[in-house]
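Chemist: Dropping the sequence and predicted coords here.
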Amino acid sequence: MAKTVLNTSVSEQSLQSIQASKKASKRLDRIVSYILLVFMSILFLLPFIWLIGTSLKPEAEAISYPPSLIPKEVDWKNYAEVFELVPFLKFYQNTIIVTLTSVVGTVFSSALVGYGFARINGKGRNFWFMMLLATMMLPSQVTMIPVYLIFAKLGWINTFLPLIVPSFFGSAYFIFLLRQFFRTIPKELDEAAIIDGCGPFRIFWNIMLPLVVPSLLTVAILSFMGSWNDFFGPLIYLNDTSKFTLSLGIQTFKGQNTMLWGPMMAASTMVITPLVVLFFFAQKYFVQGIATSGLKG
């Protein structure tokens, strides 16, 4: 009896020792994970710190060697010079017009096409969907010259139309993303709506769109970021400085033999600020839209 009690006590002690060891191991793993996260966060933040720091340096300190991460003397003059050297507010206005219009066009057209591929049965539906996905493998440089010639024939060069109109024809990636989300919605909703007399577009507008708001916000955020940061499109189609967008307008700080580092960094800081604010407030919906899109075939 005493031997049984002793064995039981030893087993309990061994179990407690194992549990304590596991807890210590988990605690160590958590600490190492936090250290790595902090290190990687600092590593990714260094360019932003450098950007903001340089935007607050006098020009002499901005080009000094060895460079310093934190400005020795904070100078806000660079931000004022941005508006004196270039029509920065005009660049902002142009970018807002192009970006917001492109976002509206991309979200609506991608949702409409994605809904069609997901919910409407038709001959060759899967074939055309595969053809749509195949366009994602085609580099934009391949179609750049033919597309430019088309826009030139239409007289759209040096206007915002080449930057806006293509968004109303949808994006293959966004169509795929929304199609996958639409396919996760029970088809009984469509059947009930049809019994009530709803047509396909009314089902799409009144029933389906409210159910896919997270994915729509994800598409809107990604579309906003892509259009806001677009440099290649404005570079090809815009010639007049008064029509430049921000990404193209920043290049005006670069002269043939000089580079105004302070004002250019100040302008860059003001360019990325809306993106940082947008992602900070919308990251919840962004993650939710990606996580719930599903991969249903």
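Modeler: That came through fine. Numbers count the residues shown, from 1 in each chain.

Chemist: From here on, just use CA atoms for contacts and neighbour counts.
Modeler: Fine.

Chemist: Please identify which helix or strand holds the spatially most central residue of the chain.
Modeler: By C-alpha atoms, centre = their mean, the chain has its centre lying nearest to residue 222, at 3.3 Å. Under the criterion of DSSP states H and E, residue 222 resides in helix 213-229.

Chemist: Which elements pack onto that helix?
Modeler: Judged by 3 or more C-alpha pairs under 8 Å, 6 or more residues apart in numbering; DSSP states H and E, helix 213-229 is in contact with helix 88-119, helix 172-182, helix 246-249, helix 261-291.

Chemist: Quick check: next helix or strand after that helix?
Modeler: Later in the chain than helix 213-229, the nearest helix or strand by DSSP H and E is helix 232-237.

Chemist: take a look at this one as well, against the first:
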Amino acid sequence: MQKLETGKTAKINFTKSYKNKKQLEKILLFSVAVILATFWLLPLLWIVSTAFKPESDVIDPIVRWIPKRVTLDNFRIIFSDKENAPILRWFFNSLFIALSHTILILLFDSLAAFAYARLKFKYKETIYWTMMATMMIPGVINFIPAYVIVDKLGWIDTPAAMIFPGLGGVFGVFLLRQFFEGIPKDLDEAALIDGASYFTIYFRIILPLSKPALMTLAVFTFMGNWNDFLWPILVTNDAANRTLPAGLAIFQGTYIHNYGILMAGALISAVPPILLFLLGQKYFVKGIALSGLKE
């Protein structure tokens, strides 16, 4: 009887110790997440704070996170200076280019991923892994041949120069193929028996079930294109044809000492990617979690 009670006591103590260990792990992970989030948020909060400060408060040696005087003058200046900083033109250039690029990436990469995940053809794996190997090549290496091609096509100073060259990336193919392979193939077989074609399976079965992965790729693609700086600088000569990040480089040269105006421009540039992530956060997290899983 005493041995039984001793065994129960030991089991209870082990259970408590295990629960305490799990709680400690959760606390440590939460603490690390809070620290990382703080490091990410502090620069953003400083941009917001500086954007609404008058210049006299910006250069004040005393650091104030909350402005003593809130002003919209910085935004009025950048929206009114259409000659040196056509920021609305840059904004809509970026929006059109990023949206067009994202839609085309989703179309082409999903078609390619469907072929690699569902179809059978000769040398499929060899071709696929050869494509994946190109992900190890730095993108800047392609700048010179890509620029020559864009120049020969007459796309310099046009949105096409910033929409089409990046469509050959294979990251989206990899991401979507991993997700597509997690969808049961029994659905395909049932559809084929009912007389459906592969395009019908792609549009009516695979795509509706792949919203998380598609949203994840859309977020990555949109943010990558929206934040691109070097390539738009190379392929645009007229300032009016530039995207917002590339335009802000000129903008910085114009107002090199006016940090309030610079932060106002940076804040405008940061709003669309943040909104996109917040709107698609549920699908984004789910897509990342499921893309590495297979049936």
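Modeler: Received it, and whenever you're ready, just let me know what you need. Not measured: the values here are computed from a predicted model.

Chemist: sorry, back to before: of all the helices and strands packed on helix 213-229 of structure 1, which one comes closest to residue 78 of structure 1?
Modeler: Nearest of these to residue 78 of structure 1, taken as C-alpha to C-alpha: helix 261-291 at 4.7 Å.

Chemist: circling back: in TSV, list the helices and strands packed on helix 213-229 of structure 1 along with distance to residue 48 of structure 1.
Modeler: As requested, those are exported to TSV (distance: least, C-alpha to C-alpha, whole Å):
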stretch	distance to residue 48 of structure 1
helix 88-119	21
helix 172-182	29
helix 246-249	17
helix 261-291	8
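
Chemist: Out of those helices, which is closest to residue 159 of structure 1?
Modeler: Short answer: helix 88-119, nearest of these by C-alpha to C-alpha, at 10.5 Å.

Chemist: Please spell out which residues along the closest one are buried.
Modeler: For helix 88-119 of structure 1, a neighbour-count test (16 or more other C-alpha atoms under 10 Å) marks 88, 90-92, 94-96, 98-119 as buried.

Chemist: Quick check: the helix or strand just after that helix compared with structure 2, mean distance?
Modeler: Sequence-wise, the next helix or strand downstream of helix 88-119 of structure 1 (DSSP H and E) is helix 125-134. When structure 2 is superposed, helix 125-134 of structure 1 averages 1.0 Å from its matched positions, counting by mean C-alpha distance after the TM-score superposition for structure 1.

Chemist: Report the angle between helix 125-134 of structure 1 and helix 88-119.
Modeler: Orientation check (axes from the mean of the first three to the mean of the last three C-alpha atoms, to 10 degrees): helix 125-134 of structure 1 against helix 88-119 gives 150 degrees.

Chemist: okay, the angle between helix 125-134 of structure 1 and helix 172-182?
Modeler: Using the same axes, to 10 degrees: helix 125-134 of structure 1 against helix 172-182 is 140 degrees.

Chemist: Now do helix 125-134 of structure 1: which elements does it pack against?
Modeler: helix 88-119, helix 172-182.

Chemist: I'd like those helices as a markdown table, with distance to residue 47 of structure 1 appended.
Modeler: Below are these laid out as a markdown table (distance: least, C-alpha to C-alpha, whole Å):
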| stretch | distance to residue 47 of structure 1 |
| --- | --- |
| helix 88-119 | 23 |
| helix 172-182 | 29 |
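
Chemist: Out of these, which gets nearest to residue 261 of structure 1?
Modeler: Comparing these by C-alpha to C-alpha, helix 88-119 comes nearest, at 15.9 Å.

Chemist: ok, average deviation of the closest one from structure 2?
Modeler: Looks like 0.7 Å for helix 88-119 of structure 1 (mean C-alpha distance after the TM-score superposition for structure 1).
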